[in-house]
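> Sequence and predicted model, in that order:
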Amino acid sequence: MAPDSEAYVLVLYYSRTGATARMATELARGVESSGITARLRTVPSVSPDTEASQPQVPSEGAPYCTLDDLRNCSGLLMGSPTRFGNMASPLRYLLDQTSDLWLEGSLTGKPAGLFTATGSLHGGQETTLTSMMLPLLHHGMLITGIPYSEAALMRTQTGGTPYGASHWAKGHGNQLSDDEINLCRALGTRVGQLAQTLKPAPK
């Protein structure tokens, strides 16, 4: 984990079965290959009632994201499984709490990329990716996708879109294809490089 004073790209995700978490790990590898730290963070499930139903600290995996994790990042990679062509509600719940960051302009001018996983080939990957772009555009973030100079984007038989990284679970569950791994790492590297190029000048 990066010290508070160290620049980092936040890899923020929600994962229910583990596929999106596996993608987050590959994206983080791409980020770190660019020479900047990746900070992995997740979000708790949304409770169906008004009582807290999740522990304050997850029993395994990445820690829960705080608003300061978002506020202080140099770039963002955000991922969610598809829910009827949209992001999952736990991730949206966190974004709905970011009004102060919007008022401060904390995310303005910072690069962002998206990733998702679906159980079916035409399960709404691209609409989910674009749904996650909308609040980030309102925050003034600079959205980057995956360029077609990445050869895996043309040959993939599973996930992978120009809008962001994706995974088609079908019968493979959490097992990513080689092309999906390559595209995750490519997007991570791209956001990591942009975070370093676009970092604000010292005041």
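All right, it came through fine. Numbering: from 1, shown residues only.
> hey, let's count contacts and neighbours off CA atoms from now on
Will do.
> secondary structure element for the residue most central in space within the chain?
Nearest to the mean C-alpha position of the chain, by C-alpha atoms, centre = their mean, lies M78 at 1.8 Å. In this structure, M78 sits in strand 75-81 according to DSSP states H and E.
> immediately after that strand, which helix or strand?
With DSSP H and E, the next secondary element past strand 75-81 is helix 89-95.
> So which bits of that next one are buried?
Residues of helix 89-95 classed as buried: P90, L91, R92, L95 (neighbour count, 16 or more other C-alpha atoms under 10 Å).
> re earlier: remind me what the strand holding M78 packs against, helices and strands.
If you count contacts as 3 or more C-alpha pairs under 8 Å, 6 or more residues apart in numbering; DSSP states H and E, strand 75-81 packs onto strand 8-13, helix 19-33, strand 111-118, helix 178-197.
> what's the closest non-adjacent residue to W102?
Spatially, and ignoring its direct neighbours in sequence, W102 is nearest to H139 (5.5 Å; C-alpha to C-alpha, 6 or more residues apart in numbering).
> Just give the number of residues close to that neighbour.
21 (other C-alpha atoms under 10 Å).
> That one and L107 touch, don't they?
Yes: in this structure, H139 is within contact of L107 by C-alpha atoms under 8 Å, at 5.9 Å.
> let's bring in a second model and compare:
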Amino acid sequence: MSAPYVLVLYYSRHGATAEMARQIARGVEQAGLEARLRTVPAVSAECETVAPAIPEHGAIYATLDDLKHCSGLALGSPTRFGNMAAPLKYFLDGTSGLWLTGELVGKPAGVFTSTSSLHGGQETTLLSMLLPLLHHGMLLLGLPYSQNALLETRGGGTPYGPSHHAGADGKRALDEHEISLCRALGQRLAETAKRLENNRG
């Protein structure tokens, strides 16, 4: 059996969601657990998967085994009309085998998103990503208001999960509060996963 890890699974078009994923991974590692960064390939309405078999740069593509064996999950997507992006939804639609066997039941999970506009559907996107996780029986973690950055942020940040305001051109860097909230989610996932693993042992 492999060492416990938190899977940080995301889709990113212009890099903002990928940077959030890296910050969440840092939070996981700061809490003493391995973070496994994985992405999903792009899709199109004409031919479904349109990406190369191996990404040219960044995280490698996720497999169902990455999901099956994780001790916790952080799921991230840019916002598409107040919903998760199609590539991530496409990957999740292929997880019914894990649902049938209950592989994810009782594992902690959280979500994160990035939008080009400040009020571009961050909260609805986060909520849409929580729905399949509920069906898998995962334990959902958000961000409590004991996180000062949640009260002070002028960019992204919600109790449902970290968010980022990337700007109209998608190039606005994560600010200090957004980084803090990403790391806080990673830490919460890792700490919860470790407690649950210890109780199972």
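Received it, and whenever you're ready, just let me know what you need. In this text the structure is predicted, and so the values were computed from the model without any measurement.
> Quick TM-score on the pair, please.
The TM-score (TM-score structural alignment, normalised by the length of structure 2) is 0.96; 199 aligned residues with a C-alpha RMSD of 1.3 Å.
> ok, back up a step: how about the helices and strands packed on strand 75-81 of structure 1, which one is nearest L70 of structure 1?
Among those, the nearest to L70 of structure 1 by C-alpha to C-alpha is strand 8-13 (7.1 Å).
> Touching the closest one from outside, list them.
With contact meaning C-alpha atoms under 8 Å, 6 or more residues apart in numbering, strand 8-13 of structure 1 is reached by 2, 20-21, 24, 27-28, 31, 36-43, 65, 69-70, 73-80, 91, 191-192, 195.
> One more: stretch 181-200 of structure 1?
With C-alpha under 8 Å, 6+ apart, stretch 181-200 of structure 1 has contacts from 9, 23, 26-36, 74-77, 109-113, 144-146, 150, 152-153, 160, 164-166.
> and if we set it to 6 Å?
E26, L27, G30, V31, S34, S74, G75, A165 (C-alpha atoms under 6 Å, 6 or more residues apart in numbering).
> can you tell me which two in the residues you listed are farthest apart?
Longest span within those, C-alpha to C-alpha: S74 and A165, 19.6 Å.
> More neighbours: these two, which one.
Set S74 of structure 1 next to A165 and count neighbours by other C-alpha under 10 Å: A165 wins out with 31 against 27.
> I'd like to know how far that one sits from L137 of structure 1.
For A165 of structure 1, the distance to L137 of structure 1 (C-alpha to C-alpha, to the nearest Å) stands at 18 Å.
> Which part of structure 1 matches stretch 98-108 of structure 2?
On the basis of TM-score structural alignment, stretch 98-108 of structure 2 is assigned to residues 101-111 in structure 1.
> roughly how far is the matching stretch from the heart of the chain?
17 Å (C-alpha atoms, centre = their mean, to the nearest Å).
> Any idea how far apart the tips of that stretch sit?
With C-alpha to C-alpha, one end of stretch 101-111 of structure 1 sits 15 Å from the other.
> Give the buried residues for that stretch.
For stretch 101-111 of structure 1, using 16+ other C-alpha under 10 Å, the buried residues are L101, W102, S106, L107, T108, G109, K110, P111.
> With stretch 125-136 of structure 1 instead?
Q125, E126, T127, T128, L129, T130, M132, M133, P135, L136.
> So which of these are in strands?
Among the buried residues of stretch 125-136 of structure 1, DSSP state E puts none in strands.
> Need the residues you listed in CSV (columns: distance to I181 of structure 1).
What follows is the buried residues of stretch 125-136 of structure 1, written out as CSV (distance: C-alpha to C-alpha, whole Å):
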residue, distance to I181 of structure 1
Q125, 16
E126, 18
T127, 21
T128, 19
L129, 17
T130, 21
M132, 21
M133, 22
P135, 26
L136, 24
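> Can you tell me how far G119 of structure 1 is from S99 of structure 1?
From G119 of structure 1 to S99 of structure 1 the distance is 33 Å (C-alpha to C-alpha).
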